[in-house]
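> Could you look at this predicted model? Sequence included:
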Amino acid sequence: MSEAYDIIVVGGGPAGLAAGIYGSRSRLKTVILQKGRPGGQAATTEELENYPGFPRGTTGPGLMEAMAKHAESFGTEILNEEAVDLDLDGEIKVVKTKSGKKYSSKIVILAPGAAPRTLNIKGERELRGKGVSYCATCDADFFEELDVVVVGNGDAAIEEAMYITKFAETVTIIVIHDEGILDCNKVSAEKAFANPKIKWVWNSVLQEIKGDGIVESVVLKNIKTGELSEMETNGVFFFVGTVPKTDIVKGKVELNEQGYIIANERMETSVPGVYAAGDARDKYLRQVITAASDGAIAAFAAEKYLAEEEGFKSQVLNTAKPVMVAFWAPQVEASIAAVSQLEKIVDKLGDSVKLVKMDTYRNERVAKRYGIEEIPSVLFFYKGEVAAKISGGFSEEAVISQLNSLNNK
């Protein structure tokens, strides 16, 4: 027996939490399935300098806690459940969790997030958790008054390096570029250059991490000269991008070559009723603000999808008598005249037939599903199935002829 919801959100980072807020606020029964505490990568980022509304910055954990409480205030359930399998075929989707429970819904929003990328440098795996870290918020305080190395020079690397300086004696950033060139934004770069605790090694990459049980030193390689040098350090922090946590959806929705979920501007995936949001989605910018935006769009689109599907089902597919579905658009004058003509025909025929008018802008999915390319078009349904179609101009005689053939079935 599975617990039934309107929306299941897989993942409780900023994308999943925003989806929860918008889903529940639309009066849809919404649950977020999240392994551990909600917040995703954002909950491990201490310094957030670019989230709107916080000119002096805010903290990732604080912002995520506030978002979780916001979602719960609207009725979103946030459960400590790890999704391990998905059945996305059919109208009802089923999500299975590690605990053995099953959750069913008409909508699934995939927001599994991404994980820090590893470089597989010699010593990296062996010394992970023993001086090698991928999370400044989690581990920076372990290095109080010690020396550490940061690998990476993008926004996350530079911002996290500055946070680490609150604890460490020195933070040496290894940069692959020429001196003064960083991949991060200019504001963060200026702050980092002005920080007396931050040191720089340019034109270099990390070759090896050494240590007997704990990190003791690193071997650096100058990419211009090929020269190797060893530097003593107590810790190594990696901030070199992420990989999507999408193994669970492989073969179930369309992914790109890097494993990110492909979704359109409405967050719709290749499977009807399944949406994607956040860092696991193929997108241009991965930030807390864009993740939250994705989640809001996904939940909004899902609500419209449910309304469209439920409305079409009740008005058309579950109706016993013949139904004429007229596809029109307010900007197409001929379609307005056609709808008026159909209304007059129905008035003459009485209760033997039903007319349903569909604005193709508001019901784009239904129009696409039934191959409506010309406006106006009329589909004739009988017992939930398409029996005939007329596109473009039509006469009263042609319409009545189609209806008579249906009534004779």
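Received, thanks.
> only C-alpha atoms for contact and neighbour calcs from this point on.
Noted.
> give me the number of residues near Ser314?
10 (other CA atoms under 10 Å).
> That one belongs to a strand?
No. Following the definition DSSP: H, G, I helix; E, B strand; the rest coil, Ser314 is helix and is not counted among the residues of a strand.
> how close does it get to Gly23?
To Gly23, Ser314 is 22 Å away according to CA to CA, to the nearest Å.
> same thing with Arg365?
With CA to CA as the criterion, Arg365 and Gly23 are 20 Å apart.
> Over to Val95?
18 Å.
> More neighbours: which of the two?
Higher neighbour count among Val95 and Gly23: Gly23, with 30 against 23, using other CA under 10 Å.
> Is that one within a helix or a strand, and which one?
Using DSSP states H and E, Gly23 sits within helix 14-25.
> Which helix or strand lies directly C-terminal to that helix?
Tracing the chain past helix 14-25, the next element assigned as helix or strand by DSSP H and E is strand 30-34.
> Included below, for side-by-side comparison, is a second structure:
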Amino acid sequence: MANEVAEKVHCLIIGSGPAGYTAAIYAARANMKPVLYQGIQPGGQLTITTEVENYPGYADGVQGPEMMVHFEKQAARMGADIRFGLATNVDFAGPVHKVQIDEGKWIEADTVIVSTGASAKWLGLESEQRLNGYGVSACAVCDGFFFRGKEVAIVGAGDTACEEAVYLSKLASTVHMIVRKGQDGMKASKIMQDRVKNTANIKIYWHSETLEVVGENKVTSVKIKNNETGQEQEIPVSAFFVAIGHQPNSDIFKGWLDMDEAGYIQTIPGSSKTNVEGVFAAGDVQDKIYRQAVTAAGSGCMAALDAERYLSAKGVV
């Protein structure tokens, strides 16, 4: 670590999704003079989402990127110092927390709020990325509503994939579930497997992989291949949901913050506190269950309030 520390702040917020911006709003109003670094994807996952209809306060819905502009403007209006930049290293060894930005300057912070989010895992298809937001989605709960009464496909074999397939079955006419392995290789719990198998409008394709998501400006079908028979087929669908997991953006905190086996930061129940005093976590980086914008915003509020109480107890603010 460099000997010179360029800046000292009361509250450093890492990440700029609903959790980070909400934390910034509350921290700024509490006179904590928060500095927020937006990270590699300013605005978080919502910037690659189209219509958002389930966030309270938007009676007619809102585009994901537009909503995050609103969040950012509100945080800035409250006095948050919002900056471009990516946290690339941390040192939480002492009472003052050190965070490196863009592999360059270091910041000393009395409190740190980690709201770096999580990234959906993708299959790696060109067509999947090209049609992301145009029928391709990694969140059935977020986007399933738009495909009521239509045929959709979902890929995955874990509990999340099964839960989302069942959820979609209540909206879509048919759910085509693509599973790479056979029944013996399905990762989901038995109860979730049984629920999927017993849902009449879920059709499972075992031993199958996705070759291509088809469509120009929207999804029209999906091409799959049965790896046992070699047979290929094209299934007409209006949406393609990827449910192969999420990866929390927590790598730089490994060795400092307690995490579960998947890399999600663990917080003390009922709080945003981590195992390091003065370091708090909010949003999808610590939430593998709900993963919604509204729950992320709520946990961002919690983190700011926890940080304020911590600073007050220390006599800092």
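Sure, I can see it. None of these values were measured; they are calculated from a predicted model.
> tell me the angle the longest helix along the second structure makes with helix 18-29.
Once the second structure is assigned using DSSP state H, the helix that runs over the most residues is helix 293-314. Orientation check (axes from the mean of the first three to the mean of the last three CA atoms, to 10 degrees): helix 293-314 of the second structure against helix 18-29 gives 40 degrees.
> what's the matching range in the second structure for the helix holding Gly23 of the first structure?
Counterpart in the second structure of helix 14-25 of the first structure, with TM-score structural alignment as the criterion, is residues 18-29.
> how big's the offset between the matching stretch and the first structure?
Its match in the first structure and stretch 18-29 of the second structure itself, once the structures are fitted together, sit a mean 0.5 Å apart by mean CA distance after the TM-score superposition for the first structure.
> what's that stretch in contact with?
In this structure, residues lying in contact with stretch 18-29 of the second structure by CA atoms under 8 Å, 6 or more residues apart in numbering are 11, 13-14, 33-36, 43-44, 68, 71-72, 74-76, 78-80, 113-116, 282-283, 293-294, 296-305, 308.
> which residue of the second structure sits farthest from its center?
Computed with CA atoms, centre = their mean, the maximum C-alpha offset from the centroid of the second structure is found at Thr229, amounting to 36.4 Å.
> Check whether that one sits in a helix, strand or coil.
In the three-state summary, Thr229 of the second structure is assigned as coil, counting by three-state DSSP.
> For it, give its distance to His176 of the second structure.
When CA to CA is applied, the distance between Thr229 of the second structure and His176 of the second structure equals 19 Å.
> now Glu128 of the second structure
If you go by CA to CA, the gap between Glu128 of the second structure and His176 of the second structure works out to 17 Å.
> Gly39 of the first structure reaches Ala66, doesn't it?
No. Using CA atoms under 8 Å, Gly39 of the first structure and Ala66 do not qualify as a contacting pair, with a distance of 9.9 Å.
> give me every residue that touches the residue nearest the centre of the second structure.
For the second structure, the residue sitting closest to the mean C-alpha position, by CA atoms, centre = their mean, is Ala118 at 3.9 Å. Ala118 of the second structure makes contacts with 246-249, 284-285, as judged by CA under 8 Å, 6+ apart.
> Now check it against the first structure: what is it aligned to?
Looks like Ala118 of the second structure aligns to Ala114 there (TM-score structural alignment).
> ok, Tyr37 of the second structure touching Gly15?
Yes. Using CA under 8 Å, Tyr37 of the second structure and Gly15 qualify as a contacting pair, with a distance of 5.9 Å.
> Which one's more surrounded, these two?
Neighbour tally, Tyr37 of the second structure and Gly15, criterion other CA under 10 Å: the higher count belongs to Gly15, 30 against 22.
> Asp155 of the first structure touches Val187, doesn't it?
No. In terms of CA under 8 Å, Asp155 of the first structure does not count as a neighbour of Val187; the distance is 9.9 Å.
> Could you check which of Gly39 and Ala66 of the first structure is surrounded by more residues?
Gly39 (26 against 14).
> Need the counterpart of the more buried one in the second structure.
Under the alignment by TM-score structural alignment, Gly39 of the first structure pairs with Gly43 in the second structure.
> Thr45 of the first structure - how many residues pack around it?
Thr45 of the first structure - counted by other CA under 10 Å - has 22 other residues nearby.
> Just give the nearest non-adjacent residue to it, would you?
Counting by CA to CA, 6 or more residues apart in numbering, Thr45 of the first structure lies nearest to Gly60, which is 5.0 Å off, once chain neighbours are set aside.
> That neighbour: neighbour count?
By the other CA under 10 Å criterion, the neighbourhood of Gly60 of the first structure contains 24 residues.
> Please name the residues that touch it.
42-48.
> Just the buried ones among those, please.
42-48 (16 or more other CA atoms under 10 Å).
> So what does Ala303 of the second structure match up with in the first structure?
So, by TM-score structural alignment, Ala303 of the second structure is matched to Ala298.
> Surely its match is in contact with Asn264?
No. In terms of CA under 8 Å, Ala298 of the first structure does not count as a neighbour of Asn264; the distance is 10.2 Å.
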